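1. what follows is a predicted protein model with its sequence.
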Amino acid sequence: MTANKPSTQTISALEKLFEDHFGIKPEQVNLLPVSGSDRRYYRITAGSISAIGTYNTNIPENNTYFYFTELLRKHEINVPQVYSISKDKKYYLQQDLGGTSLFDLLNKDGQTDSVRQYFHKALEQLAKMQWLAGREADYYQCYGTRSFDEKAIMADLLYFKYYFADLQNIQYDRALLMDEMGQMSKELGRIQPQMLMYRDFQSRNIMVHEGDVYFIDFQGAMQGPPQYDIASLLWQAKAQLPEAWKEDLLNGYMTSLNNLHITRVDEIHFRKGYLQFVLLRILQVLGAYGFRGLLQHKPHFVSSIGPALKNLENFLAVNPHLPAYPELRKLLERLSSADMQSRYAQPERTETAKLQVSICSFSYKNGIPKDKGAHGGGYVFDCRGLLNPGRYAAYKHQTGRDEAVKQFLERETRMPEFLAQVYGLVSLNVEDYLARGFENLSVAFGCTGGQHRSVYAAEALAKYLQSKYNIPVTLSHLNQEKWVLGE
C-alpha cells in the first residue's frame, strides 16, 4: 500500500484545515481525478464556500510548491492561493479554481479569437514568471533537479529513444545516434539565457477562472531556457494549434518581454533556440506517450501518439536544417512517415465494419453469463485474483466507476498488469475479426460481487477499444441492481 492511499485520517485532517480557516464545518468532500503524481486532491465545500484540499507525503515537493507559490504571488502571477498548511506539511488547503483548463476551453469552443486571447494571457504571465520571479528565485528550493542542463536534456533524449523509437522496430546506427544525442545535449545545454522554467507548461496546467488564467502544477520548476516553456504550450500535440496562432503567440511573448523592459534578449538568437527546444519537447513528449501508452497501455496516451507524430512531420517539413545531425534526422523522418502515422491514427468508423463488441461485468455468485453472439466467440476474465476494494470500509459502498475505487485499483493492486494482458489478447481478436468481417465479440469480467474489480475492468476495456479502434461497444453491468451502495 502506498502512503497516499485515501483514508479517513486524510479526510479528517483536511476537514480540520477547512474548518479552522473558514470557521465552518465542511458539508461535502469529494476526491478529484489525478494523473501521474501521488498527490491526492479533494474538493471540500460548505454552502457557497469551496476549496481544494491536498494530501502529499512528499514533503520536499510540498516545500517547493509552497516556496514557488509565495514567489509567484509576490510578482502578481496568477496561481492558487494556499490558505492553510498542516504542521507536518503533508496536508494543505488551497484556492478552488473550478474545473476548466485552457485545454478544455479549446476543445469546447474551438480555435476562436477569445480562446486565442487566453493563450496570450498565459504567455504574458509566463514572461513575468520566467524573467521577474526568475531574477530572485532560489534554485536550491527546486525539487529534484535544479537546472535543465546537459544531463537533463540527455535524459529527455534517452527517454524518447528507449520508450518510443526503440519500440518501433526501425533499424538505425545506435552508436552514431548516441553520439549525436550527446552532441545535441551539449549544444542545447549551452543556450542562454537561463531563467525560471516551468518545465510542463501546457494548456492542461493552465486553469481558466473568472475570465483570467491561473497556473497549476509548477512543482517541477527549475532554472532553464525560457524557450522550452513556449515550445511546450504552442506545440502541445493534442491542442494542434495552427501555424498562424503559433507565430502570433510567439510574437506576443516577445512583445511581453519588451513591455517588461527585458533588454538583454537578442530576438534572432532567441527564436533560433526556440526551434531547437520545440524539437526537444516533441521528442520528450513522444517518449512519455510511448511509456504511458505503449508500455502501460493507457488509452489517452496511445491516442496522443498520432497527433505528436503529425507535429514532428510538420516541424521537419518547415525546418529542413533541424536537427543538424544526419542519423537523428533520418530516424525522425522515418518515425513521422505516413506509414507510421497511419499505424497510430484514430481509425474512422466505416459502414463496412460489422464488428460489435459486447462487454459486461458479472458476479460469480450468479454464474458466468452466456454469450448471445451468433458464433459464441469471446473471453471471460476472472478478476478475483486481484485485491478486492470491497474489503475496505472506505470502498464497500462504492463501485468500479467511483474515482476513489479507480485510484485504489490502479495504485494498490496489480490491475494495470492484468489489463495490459487483457488488452493484448482482446486486440488480437478484434483485429482479426475486423479483417474477416465477423460481427460479434463478447468479453466478460467477473469478480465476487460484480461491483468493484469487474466493473472497473469492463469500463477500462470499453474505453480502450473505442479509443484504439473506433468501433461500437456495448457495456453492461449485470449485477448493478444488487450493488451495495451508501445512502
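-> Everything's here; your move.
2. please count neighbours and contacts with C-alpha atoms only from this point.
-> Will do.
3. what sits up against stretch 139-156?
-> Residues from elsewhere that reach stretch 139-156, judged by CA atoms under 8 Å, 6 or more residues apart in numbering: 60-61, 63-64, 67, 181-182, 185-186, 188-190, 219-225, 280, 283-284, 287.
4. let me fix that, I meant to ask about stretch 74-85.
-> Looking at what lies outside stretch 74-85 - CA under 8 Å, 6+ apart - the contacts are 17, 21, 66, 69, 72-73, 91-97, 125, 128-129, 132-133, 213-216.
5. check stretch 184-198 too.
-> By CA under 8 Å, 6+ apart, stretch 184-198 touches 129-131, 133-135, 137, 148-151, 153-154, 218, 220-226, 228-229, 273, 276-277.
6. spatially central residue for the chain, please.
-> Closest residue to the average C-alpha location of the chain: Ser35 at 5.7 Å, with CA atoms, centre = their mean.
7. ok, back up a step: can you flag the buried ones in the contacts of stretch 74-85?
-> Among the contacts of stretch 74-85, those that count as buried by neighbour count (16 or more other CA atoms under 10 Å) are 17, 66, 69, 72, 91-94, 96-97, 125, 128-129, 132-133, 213-216.
8. tell me which of those residues fall in helices.
-> Leu17, Phe66, Thr69, Leu72, Gln125, Lys128 (DSSP state H).
9. now distance to Val380 too, for the residues you listed, in a markdown table please.
-> As requested, these are arranged in a markdown table below (distance: CA to CA, whole Å):
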| residue | distance to Val380 |
| --- | --- |
| Leu17 | 47 |
| Phe66 | 49 |
| Thr69 | 50 |
| Leu72 | 53 |
| Gln125 | 53 |
| Lys128 | 56 |
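10. A further structure is provided below for comparison with the first:
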Amino acid sequence: MRTHDRLSQLYNTTFGTEPVQVTVLRADGSNREIYRLLGPDNEQVIGVHGPDAAENRAFITFSRQLRGADLPVPKIFGYSEEHHLYLEEDLGDFTLYDRLKQERTGEEFPATMLPPYRAVVKLLPHFQVTGGRVLDFSLSIPRAEFDRRSMLWDLHYFKYMFLRLTGVQFDEERLEDDFERLTDFLLEGSIEHFLYRDFQSRNIMLRGESLESAEPWFIDYQGGRRGALQYDIASLLYDAKADLPAKVRNELLELYLDSLSELIDFDRDEFLRLFPGFVLIRALQAMGAYGYRGLHEGKQHFIDSIPYGIRNILTLLNTSFPVELPELAETFEWVAQDYQIPTKSSPILQDEKANHTPPHTTPLALHITSFSYKKGSYPLDETEHGGGYVFDCRPLHNPGRYAEFKEKTGMDEEVSSFLSGNADVETFWEHVAAIVENAVEKYQERQFDYLSVAFGCTGGQHRSVYFAERLAEHLRQHHPSVTTTVHHREQEIVAKR
C-alpha cells in the first residue's frame, strides 16, 4: 500500500472520516515524507512518514511531553508505529527563515523581523530548562547526552562529509589534535539541560497575521538530548543563510541571557567564555550537513549555505578564539579560496530565485594538444585564459625508436597497444587522469568555461598523440558535458569530440 493510502487510513482511524485531499510537501535535509491532509470541513493536518522508527518515537514522545509543559509544539493526533506514520497539527506554511527572506530587501537586517526573533529567544530558555526536567532522554538518538563522543562524532562528520568532499589538503593528525583541544574546552561546561540540537530558522514556524504579534512554534527536535545551554542559541544566531548582523546577534544574545536568568541561576561570564566554542562546533556540524546534503546529494539550499558558513568560521577563528586550533584555521583559509565569501548580509535572501547566479549553461571547453619539443615551443593559448597543464611524455619509452612504428602515430592501434602494455605508461596515465579530473570538477563548480591540456614528446607523433587521444576518450566517457577539442599540432589534425 502506498504511503498516501496508509496516511488516509490513519486519518480515517483518527478522525472517523476520509481526507478529501492529500498534498505532498517538501522536507529539506530530511528523509521523511511530509504531506498535508485536508478534511471535509477544510481542517488541515500534517502527515509524516519517517523511515527511522527510533526517531519517530523520540519526536512523538518529546512532542507530548513538551506540549504537556505548555510549550508551543505541534499536537500529535495519530501514530502508527508499524507503518512509521503520524499525524500532527498543521502550523502553517511560513518558517522564521521564510519570513526573513521575504522581508529582507537589501543588505540591512529588516527591523520588522526583530519582534519574532525576540519572541523566539525569550522562549528558548523555557524549552531548555523545562524540557530538561520533563523529557525522557532514554529515547534520545543516537545518545542521551551531548558528551565527548557526540562532539567527536560531529567533528568527524565535518571532516568526512565536508573537508573530504571539497578535496582540500590537511594534516589529519594535527586536525585531530585540534578536535581534542576543542572538545576538552567544551566539556568545561555543564551538561544538564535540554539541547534542542537543530534550533535554527527553518525549524521555527510563525503563526499570526503580523510579524509584530506572530507566535513562534517549534518543530524538528527529535535529535534533542541533554547538553549545554550555549549550543542552541549559537545555532540560531549563527544560522548561516539567515546571516544575522553582529549587532542583532549581540542584542538577541543579551535578551536570551536575561530570559534565562529568570529561570535559573548561572554564571554569565562563564557562559560567554565558553560560547564561542559552541558556536564553532555547531558551525562545523552544519558544514558537514552542507557537504553531505549539498556537495554529495546536490541540494541547492545547502550548497548556497557553504560560503556563509565558511565566513562565520573564519571570523570566529580570527577573533581571539579561546582555543588554539592552528590546523583548522589554516584549512579554512585554503577552503575559502574556492568560494566567493560574502562580506555583508547578502541580498540573496530577498528572493532566491531572482538573485541566484544563473546556472552555468555554457559547457566547459577543454582543448587538448599534442606537440613536439623539437619542432617549436609550447602550444600557444589564443584565449588569453592561461589555465591548464603541459605534460612531458619524454621520460616514457619511445615507440619511434622501432622501425615498425616509424610511419605510425599514437592514433594507430599498434602504437597504442605498445604503450598501454608498459607499466611506466600506466603510472603516468593515472597521475595525468587524477590531475585533469580534479581540474575539470573544480572548473565546473566555479563556472569557468575553458581549460587546456597539452602533451609533448620528442617528435609529437607517438607518445603525445597517444595521451591526447586517451584523455579525450576518457573525458567523453566520464564527463560527457565537457566539449573537447583535440589538436595534433605536428600531424596537422584537429578534431572536436
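-> Good, I have the coordinates. Values in this document were obtained by computation on a predicted structure and should not be read as measured data.
11. if we can go back for a sec, in strands, which of the contacts of stretch 184-198 of structure 1 appear?
-> The strands, defined by DSSP state E, take in Met222, Gln223, Gly224 from those.
12. what's the counterpart of Ala161 of structure 1 in structure 2?
-> Quick fix: residue 161 of structure 1 is Lys, not Ala. Counting by TM-score structural alignment, Lys161 of structure 1 lines up with Lys159 in structure 2.
13. give me the nearest residue to its match, chain neighbours excluded.
-> The shortest distance from Lys159 of structure 2 to any residue other than its chain neighbours is 7.2 Å, reached at Gly288 (CA to CA, 6 or more residues apart in numbering).
14. do His193 of structure 2 as well
-> Of all residues not flanking His193 of structure 2 in the chain, Gly132 sits nearest, at 4.4 Å (CA to CA, 6+ apart).
15. for the one you found, give its distance to Arg99 of structure 2.
-> 30 Å (CA to CA, to the nearest Å).
16. could you measure from Tyr450 of structure 2 over to Ala365 of structure 2?
-> Tyr450 of structure 2 is 5 Å from Ala365 of structure 2, by CA to CA.
17. out of the two, which sits in the busier spot?
-> Higher neighbour count among Tyr450 of structure 2 and Ala365: Tyr450, with 20 against 17, using other CA atoms under 10 Å.
18. for the more buried one, give its distance to Tyr443 of structure 2.
-> Distance of Tyr450 of structure 2 to Tyr443 of structure 2, given as CA to CA: 8 Å.
19. again, but for Trp334 of structure 2
-> On the measure of CA to CA, Trp334 of structure 2 and Tyr443 of structure 2 end up 16 Å apart.
20. still on that earlier bit, now rank the ones in strands among the contacts of stretch 184-198 of structure 1 by neighbours and give me the top one.
-> Met222 (26 neighbours).
21. the residue nearest to Lys159 of structure 2 and Gln340 of structure 2: what is the separation?
-> Counting by CA to CA, the gap from Gly288 of structure 2 to Gln340 of structure 2 is 19 Å.
22. out of the two, which sits in the busier spot?
-> Under the neighbour definition other CA under 10 Å, Gly288 of structure 2 and Gln340 were set side by side, and Gly288 has more, 26 against 13.
23. where exactly do the helices run in the stretch 351-497 of structure 2?
-> For the stretch 351-497 of structure 2, the helices defined by DSSP state H, counting those that start in this stretch occupy 352-355, 413-420, 423-445, 463-478.
24. just tell me the aligned range of stretch 469-484 of structure 1 in structure 2.
-> Alignment note (TM-score structural alignment): stretch 469-484 of structure 1 is unmatched in structure 2.
25. in structure 2, what residue corresponds to Leu105 of structure 1?
-> Per TM-score structural alignment, Leu105 of structure 1 is aligned with Arg99.
26. what is the burial count for its match?
-> 18.
27. and if you look at the one 10 residues further on?
-> When counting by other CA under 10 Å, one arrives at 20 neighbours for Phe109 of structure 2.
28. is it true that it lies in a strand?
-> No: with DSSP: H, G, I helix; E, B strand; the rest coil as the criterion, Phe109 of structure 2 is coil rather than part of a strand.
29. ok, the closest residue in space to Val278 of structure 1 that isn't next to it in sequence - contacts?
-> Once flanking residues are discounted, Val278 of structure 1 sits nearest to Ala231: 4.8 Å by CA to CA, 6+ apart. Residues counted as contacts of Ala231 of structure 1 (CA under 8 Å, 6+ apart) are Tyr274, Leu275, Phe277, Val278, Arg281.
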